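Chemist: Model the following, please.
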Amino acid sequence: MEDLNRAYQVRKTVLQMLSDRGYLVANSELEQTKEDFKKVHAAGLKDNMRYLKKDDPSKQIYVFFPTEPKVGVQPIKKYVSDMRDHEVDKGIIVVKQNITPFAKQALANFSQAKNITLEQFNEAELLVNITHHQLVPKHVLLLKEEKFELLSRYKMKESQLPRIQINDPVARYYGLQRGDVVKIVRPSETAGRYITYRLVV
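Modeler: Have a look, this model is predicted:
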């Protein structure tokens, strides 16, 4: 029962994360109650999910939930094969524990050789949606045109922007890539809101 409670919370965060990244996630999934989740998954959890991008349905993402506690190279090869079969170049693996060093190396190799982005999250990282915490300000990814406009307006190079690390928890949540620029909106007692921009490095 505790496993189902944990799985419910992790999947809820994953669905919110996909929705925040611009993927089509049904409201019925986002608002599914714990009781309904347990009824659907009483016989066992689904191993993977696939979602389409709102603004471009040809862009899809896979989410894999390996059942084994420690994930090795073989499951990763299978996931990459599934992604290639369906022409999907983005994926997320949600693992119960850390993946093996060989599996970590395999992830890096697939990313370079096959142009596949396969992110890895531990369940423990997804038990709570960090973007819902009151101390985490709103982050908005700028489109390429918006980034160009920002740099033109202030007559600056992107290297002059403050930075955010690619492995920052919020950057990982939004799936940010090196070179992306995010707008960070914080509440301000004097100005109402305070806006800064960060370059992902």
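
Chemist: use CA for all of it now, contacts and neighbours both
Modeler: OK.

Chemist: Which other helices and strands does the top helix by length along the chain contact?
Modeler: Longest helix in the chain by number of residues (criterion: DSSP state H): helix 2-20. Helices and strands touching helix 2-20, by 3 or more C-alpha pairs under 8 Å, 6 or more residues apart in numbering; DSSP states H and E, are helix 27-30, helix 34-40, helix 169-174.

Chemist: which residues touch that helix?
Modeler: 24-25, 29-30, 34, 37-38, 123, 126-129, 173-174 (C-alpha atoms under 8 Å, 6 or more residues apart in numbering).

Chemist: what do you get for stretch 167-186?
Modeler: With contacts defined as C-alpha under 8 Å, 6+ apart, stretch 167-186 is touched by 17, 20-21, 130-131, 137-142, 147, 164-166, 193-201.

Chemist: re earlier: now do the longest helix of the chain: distance to the chain's middle.
Modeler: How far helix 2-20 lies from its chain's middle: 12 Å, per C-alpha atoms, centre = their mean, to the nearest Å.

Chemist: residues of it that come out buried?
Modeler: With burial defined by 16 or more other C-alpha atoms under 10 Å, the residues of helix 2-20 counted as buried are 4, 7-20.

Chemist: Likewise for stretch 136-147?
Modeler: By 16+ other C-alpha under 10 Å, the buried positions in stretch 136-147 come out as 137, 138, 139, 141, 147.

Chemist: want to put them side by side, so please do this one too:
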Amino acid sequence: MPSNTLDASVFEGDISVYGTTMFIEEELMFNPTSNVLVPKHCIVSSSELQEMKEKGISHDSLPKIYAEDRICKWYGFKRGDMIRIERDYCNEVYYRIII
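Modeler: Purely as a prediction, here's the structure:
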């Protein structure tokens, strides 16, 4: 008897090869980057990574953010990436590791 549901695990191997991200329709109803409350997110440069290592800051000591988070999926961040979050209203910078 055929099922009306889609089993995403069937596509996991193929999707990872092509770097494709699957979204639920509700996740695409609005652009999260256009909201004024969402800070700027970007991947940390290799020189910035080196500076952090020299200061003794390790990946393990940083807060985590899930790869399934809407903003991570939107930008295409991958597990293991380090991102910088810049909040304009208070001139602060935060770092997160994608898990």
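
Chemist: After superposition, what is the TM-score?
Modeler: TM-score for the superposed chains, counting by TM-score structural alignment, normalised by the length of structure 2: 0.81, backed by 94 aligned residues with a C-alpha RMSD of 1.8 Å.

Chemist: which ones among the contacts of stretch 167-186 of structure 1 are found in strands?
Modeler: Those of the contacts of stretch 167-186 of structure 1 mapping onto strands are 138-141, 164, 193-200, per DSSP state E.

Chemist: so how far is the host helix or strand of residue 47 of structure 2 from its chain's centroid?
Modeler: Assessed by DSSP states H and E, residue 47 of structure 2 sits inside helix 46-54. Its chain's average C-alpha position is 20 Å from that of helix 46-54 of structure 2, according to C-alpha atoms, centre = their mean.

Chemist: List the contacts of it.
Modeler: For helix 46-54 of structure 2, contacts defined as C-alpha under 8 Å, 6+ apart pick out residue 58.

Chemist: counterpart of residue 67 of structure 2 in structure 1?
Modeler: Aligned against structure 1 by TM-score structural alignment, residue 67 of structure 2 finds its counterpart in residue 166.

Chemist: distance of its match from residue 122 of structure 1?
Modeler: Distance from residue 166 of structure 1 to residue 122 of structure 1, counting by C-alpha to C-alpha, to the nearest Å: 17 Å.

Chemist: Compare the two and say which is more crowded by neighbours.
Modeler: When residue 166 of structure 1 and residue 122 are compared for neighbours, residue 166 comes out ahead with 18 against 15, by other C-alpha atoms under 10 Å.

Chemist: so the more buried one touches residue 119, yeah?
Modeler: No. Using C-alpha atoms under 8 Å as the test, residue 166 of structure 1 is too far from residue 119 to be in contact (11.9 Å).

Chemist: ok, the spatially most central residue of structure 2 to residue 80 of structure 2 distance?
Modeler: In structure 2, the C-alpha nearest the mean C-alpha coordinate belongs to residue 72, at 2.3 Å (C-alpha atoms, centre = their mean). As defined by C-alpha to C-alpha, residue 72 of structure 2 lies at a distance of 12 Å from residue 80 of structure 2.

Chemist: Likewise for residue 39 of structure 2?
Modeler: 20 Å.

Chemist: Same check on residue 32 of structure 2?
Modeler: 22 Å.

Chemist: Over to residue 68 of structure 2?
Modeler: 13 Å.

Chemist: how about residue 140 of structure 1, what's its partner in structure 2?
Modeler: Checking TM-score structural alignment: residue 140 of structure 1 goes with residue 42.

Chemist: Right, I'll call it a day here.
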